[in-house]
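Engineer: Provide a 3D model corresponding to the input given below.
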Amino acid sequence: MIENPVYPGQAHRARPLGQLLDTLARLLALAGGLVLVAITLLSAYSITMRSFFDAPLLGDVELVQMGCGIAVVSFLPLCQLRRGNVIVDAFTLNASAAVRRGLDTLGCLLMAGCAMLLAWRSVIGTLDTYSNGEESIIMGIPMWWSMTPFAPAFTLLTIVSLYTAWLDFHGEGDRS
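Structural biologist: I've put the predicted structure just below:
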């Protein structure tokens, strides 16, 4: 039997739940990356058409704004799972490993709480926007469709944050 080594930043892969969360977070980040590529191509097309033919794509800014929101929220679970968030450890450099582990656990729990709140409010906001029939100003695109990915992404971020808190609490986190 060949065992896969666990490298720094990948302690989460040592367990089946960690592997599942890693796969889901990577798929979501890939989808976000594809959205980012699409809005980049859209912007390049609009700029080219504006520069050479004086015929920009009307509403391109609306699409870029919607796409950026989707892309950013899609990257958050993988960032949390890979411990890519910025931490300021100036006050804990000389602290014991147990103190740092406790603070990391608390940080992950706070992230989970914020993500849970954002998931809940995203559902309410999306349903409210749908029921009001709100549309973008120039293109008339229903706004709810661009808000739909937010709740699942924040829900995954909540689960990932709870998982990383559990790893930190048990001393299996990457920064312990």
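
Engineer: can we go C-alpha only for contacts and neighbour counts from here?
Structural biologist: OK.

Engineer: check which helices and strands the helix or strand harbouring Ile124 sits against.
Structural biologist: When secondary structure is defined by DSSP states H and E, Ile124 falls within helix 97-132. Counting contacts by 3 or more CA pairs under 8 Å, 6 or more residues apart in numbering; DSSP states H and E, helix 97-132 is packed against helix 144-147, helix 150-169.

Engineer: in that helix, what counts as buried?
Structural biologist: Neighbour-count burial for helix 97-132, counted by 16 or more other CA atoms under 10 Å, picks out 100-105, 107-116, 118-120, 122-123, 125-126, 129-130.

Engineer: please work out which of the helices and strands packed on helix 97-132 is packed deepest.
Structural biologist: Neighbour counts averaged per stretch over the helices and strands packed on helix 97-132 are highest for helix 150-169, at a mean of 23; criterion: mean count of other CA atoms under 10 Å.

Engineer: who's in contact with it?
Structural biologist: Residues outside helix 150-169 that contact it (CA atoms under 8 Å, 6 or more residues apart in numbering): 12, 18, 21, 25, 28, 70, 73-74, 76-77, 80-81, 101-102, 104-109, 111-113, 115-116, 118-120, 122-123, 173-176.

Engineer: can you redo the helices and strands packed on helix 97-132 as TSV with distance to Glu134?
Structural biologist: What follows is the helices and strands packed on helix 97-132, written out as TSV (distance: least, CA to CA, whole Å):
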stretch	distance to Glu134
helix 144-147	8
helix 150-169	17
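
Engineer: relative to Gly59, which of those is closest?
Structural biologist: Of all these, helix 144-147 sits nearest to Gly59, with 14.5 Å by CA to CA.

Engineer: what about that closest one, distance to the chain center?
Structural biologist: 16 Å (CA atoms, centre = their mean, to the nearest Å).

Engineer: stretch 72-89 now?
Structural biologist: In terms of CA atoms, centre = their mean, the centre of stretch 72-89 is set 8 Å apart from its chain centre.

Engineer: can you tell me how far the residue of the chain positioned farthest from its centre sits from Ser46?
Structural biologist: Farthest-out residue of the chain from its mean C-alpha position, per CA atoms, centre = their mean: Phe53, at 37.4 Å. Summarising the geometry, the distance separating Phe53 from Ser46, computed by CA to CA, to the nearest Å, is 10 Å.

Engineer: here's the other one to compare against:
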Amino acid sequence: MAALGGIALCLVILAVCISVSGRELADLAHDGRLGVVGRWLLEIGAGPILGDFELVEAGTAFAIFAFLPITQLTGAHARVDIFTARFSARAQSRIDAFWSIVMAAVIILISWRLFAALADKYRYGDTTYLLQFPIWWAYGACFLASIVASTVSVYCAVIATLGGAQNVE
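Structural biologist: The predicted structure follows:
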């Protein structure tokens, strides 16, 4: 899942770079600073990507959900342990188990609500403003990634509750 999220994020970055470059190229061509080449580039459709922000929204949302499983599995979430650093190993283990259970519950809740939103977007046929692609596609991709994240979170919660090491690297 992390590899898929990385690919999605790289594609989003590439789309943004192409769009920004195309926007600058179009500005230069419209100003006449590129001459014949600029007019030719505009004729063939060189310029910003239509609906680039819609692609960024969908791709980034998927990437976030795709990174959740590896983040949970390795225990790489941001932690603030100023107060708990002095606790015993047993107390810290219990705190970790508690937060693993909370994280599993939160991700399951998010997955449930993503499914409800996916069903609504599919039922009503909502599309993006410029590209007109069905919004449920992005919700579906995020929902599938959230199912994997939920499964991994429940696994980590069980391991932490049983006293095992949560950080699996």
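
Engineer: pull up the aligned stretch in the first structure for stretch 79-97 of the second structure.
Structural biologist: Aligning stretch 79-97 of the second structure against the first structure (TM-score structural alignment) gives residues 87-105.

Engineer: ok so, going back, the residue farthest from the centre of the first structure corresponds to which position in the second structure?
Structural biologist: Alignment of Phe53 of the first structure against the second structure is given by TM-score structural alignment, with Ala26 as its counterpart.

Engineer: let me see the contact set for the nearest residue to its match once chain neighbours are set aside.
Structural biologist: Spatial nearest neighbour of Ala26 of the second structure, chain neighbours left out: Gly47 (5.3 Å); criterion: CA to CA, 6 or more residues apart in numbering. If a contact means CA under 8 Å, 6+ apart, then Gly47 of the second structure has 19, 21-26 as its contacts.

Engineer: ok but Ile49 of the second structure is inside a helix, no?
Structural biologist: No: according to DSSP: H, G, I helix; E, B strand; the rest coil, the state of Ile49 of the second structure is coil, so it is not within a helix.

Engineer: and it, how many neighbours?
Structural biologist: With neighbours defined by other CA atoms under 10 Å, the count for Ile49 of the second structure comes to 18.

Engineer: which ones are touching the spatially most central residue of the first structure?
Structural biologist: Note on the first structure: the residue nearest the mean C-alpha position is Leu76, at 2.1 Å, using CA atoms, centre = their mean. In this structure, Leu76 of the first structure makes contact with 153, 157, judged by CA under 8 Å, 6+ apart.

Engineer: ditto for Thr148 of the first structure
Structural biologist: The contact partners of Thr148 of the first structure, by CA under 8 Å, 6+ apart, come to 122-123, 126.

Engineer: dump those residues to CSV, plus distance to Ala90 of the first structure.
Structural biologist: Below are the contacts of Thr148 of the first structure laid out as CSV (distance: CA to CA, whole Å):
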residue, distance to Ala90 of the first structure
Ser122, 34
Val123, 37
Thr126, 40
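
Engineer: out of those residues, which is nearest to Ser96 of the first structure?
Structural biologist: Of all the contacts of Thr148 of the first structure, the one sitting nearest Ser96 of the first structure is Ser122; the distance, using CA to CA, is 38.6 Å.

Engineer: doesn't Pro149 make contact with the closest one?
Structural biologist: No: Ser122 of the first structure lies out of contact with Pro149 (CA atoms under 8 Å); the separation is 9.0 Å.

Engineer: and the biggest helix by length in the first structure with helix 150-169, angle?
Structural biologist: When the first structure is parsed with DSSP state H, its longest helix is helix 16-53. Going by axes from the mean of the first three to the mean of the last three CA atoms, to 10 degrees, helix 16-53 of the first structure is angled at 140 degrees with respect to helix 150-169.

Engineer: and helix 16-53 of the first structure, what other elements does it pack with?
Structural biologist: Contacting helix 16-53 of the first structure under the criterion 3+ CA pairs under 8 Å, 6+ apart are the following elements: helix 60-81, helix 150-169.

Engineer: any idea which of these gets closest to Thr40 of the first structure?
Structural biologist: The closest of those to Thr40 of the first structure is helix 60-81. By CA to CA, the value is 8.1 Å.

Engineer: what about that closest one, how far off from the second structure?
Structural biologist: Following the fit onto the second structure, the mean deviation recorded for helix 60-81 of the first structure is 0.6 Å by mean CA distance after the TM-score superposition for the first structure.

Engineer: just stretch 113-120 of the first structure next, same as before
Structural biologist: Once the two models are superposed, stretch 113-120 of the first structure sits on average 0.8 Å from its counterpart in the second structure (mean CA distance after the TM-score superposition for the first structure).

Engineer: rewinding a little: tell me the spacing between the equivalent of the residue nearest to the centre of the first structure over in the second structure and Ser146 of the second structure.
Structural biologist: With TM-score structural alignment defining the correspondence, Leu76 of the first structure maps onto Leu68 in the second structure. If you measure Leu68 of the second structure against Ser146 of the second structure using CA to CA, the figure is 8 Å.
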